[in-house]
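*Asks:* What shape does this take:
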Amino acid sequence: MKVVFLDAGTLPIPLNFPNNSILYQAFSATEPEQVVERISGATVVITNKVRLNSGQLESSPQLKLVAVAAAGTDNIDLIVASKLGIRVKNAPDYGSDSVAEHVIATLFALRRHIITYAAAATDGRWSGAQQFCWNGPRIRDLGGSVLGVVGRGRIGQATARLAMGLGMKVLYAQAPGSTQRDDELPLDELLSVADAITLHVPLTDLTRGLIGQNALALMKPDAILINTGRGALVDSHALVSALRNQTIGGAAIDVLDVEPPPPDHPLLATDIPNLLCTPHVAWASHRAQARLAATLIQLVLEQHQMS
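*Replies:* Model (predicted):
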C-alpha cells in the first residue's frame, strides 16, 4: 500500500510504520504542480497544508484516504472526495492543550509586559534605577480579568478551562451565523467588555475579516487580542493601525493570512508597539507533535487493514 506525505516538513517527528507492506514516501514540501504526480498510485495521502482540489483527487483512482495532519479539513475538496468514496480524516484534538497554553502564555507576556521588563534588566534601566526595582509599563494580573472566547470548540474550551483556573472570568461569543445560546454574548457586546479576546473559529465566508476596524474600535483601550486560529480572521492593516494608535492594549498573533509571509507583511514590522508575533507554533509542543504523528500512523494502519 503506497502512502505519501506531501508536506512532511511540517511535522518534525518522522512517521515509522511497522508493516513492511506499507510503502511510505515523505516529501518535505510539495508545490501545486507536483501534486498529481506524487499522489499517483497512492492509497493514502497525508497533507497538512497542501491543497487537494477536485482535479487532483480525480487523477488518483486508487486513493482511499486523505489524512489531514491538522485539526481542520478546509484544504480538501470534501464534496468531490465524498463523491469519489475517498475518506477524509483529520486530527481534531492533538494540539488543543498546546494552543491553549500558548494563549495563556501570551496573555501573561502582554499583560505583565514580560519582554519589556526582561530588556530593562540588561539594558541599563534597572542598574540606573534609584530604587530596588525598575517600574515601567503597568503590570496587570490575569486573575479577575475577563477573557472573551470566540469559538467554543475543543481549543476554545481548553483555553477557557485554563483561564478559569487562573481566576479569570470567561465569556463566550455567539458563533457567526448561529443561534445565540443562553451563555453567549453577541460579538460586539463581548468585544466591549472583555479584557482579552481569543479567536478559535474556522475560516469561512462568515468569519473572514471578523476582527476589522469596527470590531477593534469596540475593544477596551487596554484589551489584548489573541489569534491562534486563522490569519484571515483579522484585518492586518486595521490591527496595525489600532496598535500604533494605541486604541487597544496589545496583540498576540500566531497566524497570518499568508504563510510563510512575505518579509514586508504589515504585522512583521519591528516598530509596532505591544505586538507579540510568533511563526505559527502555538500547536507545536513536542507532546502535541508526538500525538499528531501517532494519530496519522493509526489512520494509515486502519486503512491498511481495510484494504
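
*Asks:* When you work out contacts or count neighbours from here on, use the C-alpha atoms and nothing else.
*Replies:* Fine.

*Asks:* hey, where'd the helices end up in the stretch 1-150 of the chain?
*Replies:* 35-39, 54-58, 78-83, 96-111, 114-122 (DSSP state H, counting those that start in this stretch).

*Asks:* Over to the stretch 201-307 of the chain?
*Replies:* For the stretch 201-307 of the chain, helices defined by DSSP H, counting those that start in this stretch occupy the ranges 213-218, 236-244, 286-306.

*Asks:* how about the last one: buried residues?
*Replies:* Think helix 286-306. Neighbour counts over helix 286-306 (16 or more other CA atoms under 10 Å) mark 288-297, 299-301, 303-304 as buried.

*Asks:* repeat for the second one
*Replies:* When burial is assessed from 16+ other CA under 10 Å, helix 236-244 yields the following buried residues: 236, 238-244.

*Asks:* before we go on, could you also do this sequence so I can check it against the first one:
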Amino acid sequence: MSLPQVVFVDRATIPAHIHFPELPFEHQWVSYDETSSSQLLERVRDADIIITNKVVLNADSLSQLPKLRLIAVAATGVNNVDIEYCRAHNIAVTNVQGYATRSVPEHVIGMIFALRRHLMAYHHDIARGAWQQHRQFCFFTHPIGDVADSTIGIIGHGALGQATAELARAVGMQVIFAEHKDASVCREGLLRFETVLRQADVVSLHCPLTEETHHLLGADELSMMKANAILINTGRGGLVDESALVDALTSGTIAAAGVDVFTQEPADEHNPLLANIDLPNLLLTPHIAWGSDSAIQQLVQRLIENIVVFYQGQKQNRIV
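*Replies:* You can find the predicted model right below:
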C-alpha cells in the first residue's frame, strides 16, 4: 500500500527560514515553491492531502483528483477553494485562524503613525536635500498630527478587528465598530456603517471579501469620510475600489491611505495604486501585515496540527 502523499503547492508563500514540524505518520511529502494552473493537475494527481495558500482549487481541478481527502489551507481565507464541491464530494477543508492577532494590529498602528506624522514624506525631504538647504535645526513641510485622542472606526469585529481595537486603545485612540453596510438594525456595540465613516479619523478594514463586501468602499463611501481621515486596508484588496481611492487621495477627499492588500496580487503597473505610488499620502506594503516571524510560525504549527488531527479521524478548524 502506498504512503499517503502530501503536496504543498506554493511553499514559497512561507518564508524559507520558518520551521515546519514533522508529520508524525509515514507519508510522502512533495513541495513546490509555486504552482501555475497549467502545472496543478500533474503535480497533485496522486495527492491525498493538498496544502495551499493561494493556489486555486476549483471544481474542474478537484473533479480530477479521486484520491484527495483533505485540503489544508495555509491561511484564513478559503476563497481559492470550491467549498461547495468539497462539501458535495466529501473532501475535508481546514484553515488557520488567529495566528496574526498581534502582527496585523501592529502593522495597522504602524501605518497610522507613519501617515499621521508624515514619516515617509519627511524621509523623502531629507533624501532630496530639502532640509539640508534650510537654516533651522527642524523642518516643518508637512503637518504632524497626534494619534492619541483620535477615533478609529473598525469595519469587521472578528478576532483581528478586536485585536486592532485593543492596541488602538493602548495608544490612546477611541474605538467605534461598524455594523454591516446594509443592516437595518445595529447590534449592541456597533454603529451604522455610514456613521462610522463620518465620525472616524481612521477607518481600518478587517472584514472578509465576499460578493456583498466587494468594493465596500467606493467613491460614495470615501466621500462620507472626513477630509483629514486615513484609510487602512489590511483586509482584502477587493474591499476598496482602488481607482476611487486614488481619486480621493489626489482630490483631498481623504487625507491618506495605507494599503497592504490589492485586487490582484502581486500588483503590477496597471494597478492604479502602483501607478500612483509616488503620492506623498499613500503608503503601500506587499501583503505582509500578517507576516511577522512569530505569526507565521504559529500558522505553520496550526497547519500541521490540522493535518495530524484529520489523520487521526478528528475535526479541527474544519470549514467542511
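
*Asks:* what's the TM-score for these two chains?
*Replies:* Once superposed, chain against chain, the TM-score is 0.95 (TM-score structural alignment, normalised by the length of the first structure); 307 aligned residues with a CA RMSD of 1.7 Å.

*Asks:* Now render the buried residues of helix 236-244 of the first structure as a markdown table, adding distance to G9 of the first structure.
*Replies:* Shown next, in a markdown table, are the buried residues of helix 236-244 of the first structure (distance: CA to CA, whole Å):
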| residue | distance to G9 of the first structure |
| --- | --- |
| S236 | 27 |
| A238 | 33 |
| L239 | 31 |
| V240 | 31 |
| S241 | 35 |
| A242 | 35 |
| L243 | 34 |
| R244 | 36 |
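
*Asks:* from those, which is closest to S40 of the first structure?
*Replies:* Nearest to S40 of the first structure out of the buried residues of helix 236-244 of the first structure is S236 (CA to CA; 38.7 Å).

*Asks:* Check the alignment and tell me where the closest one lands in the second structure.
*Replies:* Counting by TM-score structural alignment, S236 of the first structure corresponds to E242 in the second structure.

*Asks:* cool, and L276 of the first structure?
*Replies:* Mapped onto the second structure by TM-score structural alignment, L276 of the first structure lines up with L283.

*Asks:* what do you get for H286 of the first structure?
*Replies:* That one, H286 of the first structure, aligns with D293 by TM-score structural alignment.

*Asks:* what does K220 of the first structure give?
*Replies:* In the second structure, K220 of the first structure lands on K226 (TM-score structural alignment).

*Asks:* quick one: that match and V202 touch, right?
*Replies:* No - the criterion here is CA atoms under 8 Å, and K226 of the second structure misses it with V202 at 9.0 Å.

*Asks:* Which one's more surrounded, these two?
*Replies:* Neighbour count, other CA atoms under 10 Å: between K226 of the second structure and V202, V202 has more, with 27 against 18.

*Asks:* Report the contact partners of that one.
*Replies:* If a contact means CA atoms under 8 Å, 6 or more residues apart in numbering, then V202 of the second structure has 112, 150-153, 229-232 as its contacts.

*Asks:* Including neighbour count and distance to K181 of the second structure, could these go into CSV?
*Replies:* Converted to CSV, these look like this (neighbours: other CA atoms under 10 Å; distance: CA to CA, whole Å):
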residue, neighbour count, distance to K181 of the second structure
I112, 25, 24
S150, 16, 23
T151, 21, 19
I152, 28, 17
G153, 26, 13
A229, 24, 19
I230, 25, 19
L231, 27, 17
I232, 25, 18
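
*Asks:* got a markdown table for those, with distance to H206 of the second structure too?
*Replies:* Output for the contacts of V202 of the second structure, formatted as a markdown table (distance: CA to CA, whole Å):
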| residue | distance to H206 of the second structure |
| --- | --- |
| I112 | 15 |
| S150 | 19 |
| T151 | 16 |
| I152 | 12 |
| G153 | 11 |
| A229 | 17 |
| I230 | 15 |
| L231 | 12 |
| I232 | 9 |
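
*Asks:* With respect to R11 of the second structure, which of those residues is nearest?
*Replies:* Among the contacts of V202 of the second structure, I232 lies closest to R11 of the second structure (CA to CA), at 28.3 Å.

*Asks:* one step back: return the most buried member of the helices of the stretch 1-150 of the first structure.
*Replies:* Each of these was scored by mean neighbour count; the highest is helix 96-111, a mean of 21, by mean count of other CA atoms under 10 Å.

*Asks:* counterpart of it in the second structure, which residues?
*Replies:* Counting by TM-score structural alignment, helix 96-111 of the first structure pairs with residues 101-116 of the second structure.

*Asks:* now stretch 184-198 of the first structure
*Replies:* Using TM-score structural alignment, stretch 184-198 of the first structure corresponds to residues 190-204 of the second structure.

*Asks:* first vs last residue of that stretch, how far apart are they?
*Replies:* Using CA to CA, to the nearest Å, one end of stretch 190-204 of the second structure lies 15 Å from the other.

*Asks:* what's the answer for stretch 102-122 of the first structure, then?
*Replies:* Length of stretch 102-122 of the first structure, first residue to last, CA to CA: 26 Å.

*Asks:* Also stretch 40-56 of the second structure?
*Replies:* 9 Å.

*Asks:* what comes up buried for it?
*Replies:* For stretch 40-56 of the second structure, by 16+ other CA under 10 Å, it's 40-41, 43-56.

*Asks:* And for stretch 61-70 of the second structure?
*Replies:* For stretch 61-70 of the second structure, a neighbour-count test (16+ other CA under 10 Å) marks 62, 67-70 as buried.

*Asks:* Stretch 148-162 of the first structure too?
*Replies:* Within stretch 148-162 of the first structure, the residues that count as buried by 16+ other CA under 10 Å are 148-152, 154-160, 162.

*Asks:* nearest to G124 of the first structure, of the residues you listed?
*Replies:* Nearest to G124 of the first structure among those, counting by CA to CA, is L162 at 35.8 Å.

*Asks:* Need the counterpart of the closest one in the second structure.
*Replies:* Alignment note (TM-score structural alignment): L162 of the first structure maps to L167 of the second structure.

*Asks:* host element of that match?
*Replies:* helix 159-170 (DSSP states H and E).

*Asks:* Which residues does that helix contact?
*Replies:* Contacts for helix 159-170 of the second structure (CA under 8 Å, 6+ apart): 98, 100-102, 104-106, 108-109, 152, 154-155, 174-175, 205-206.

*Asks:* in the superposed pair, what's the mean gap between that helix and the first structure?
*Replies:* Superposed on the first structure, helix 159-170 of the second structure shows a mean distance to its aligned partners of 0.6 Å (mean CA distance after the TM-score superposition for the first structure).

*Asks:* what about the next helix or strand after that helix, how far off from the first structure?
*Replies:* Sequence-wise, the next helix or strand downstream of helix 159-170 of the second structure (DSSP H and E) is strand 174-178. Compared with the first structure after the fit, strand 174-178 of the second structure shows a mean deviation of 0.5 Å (mean CA distance after the TM-score superposition for the first structure).
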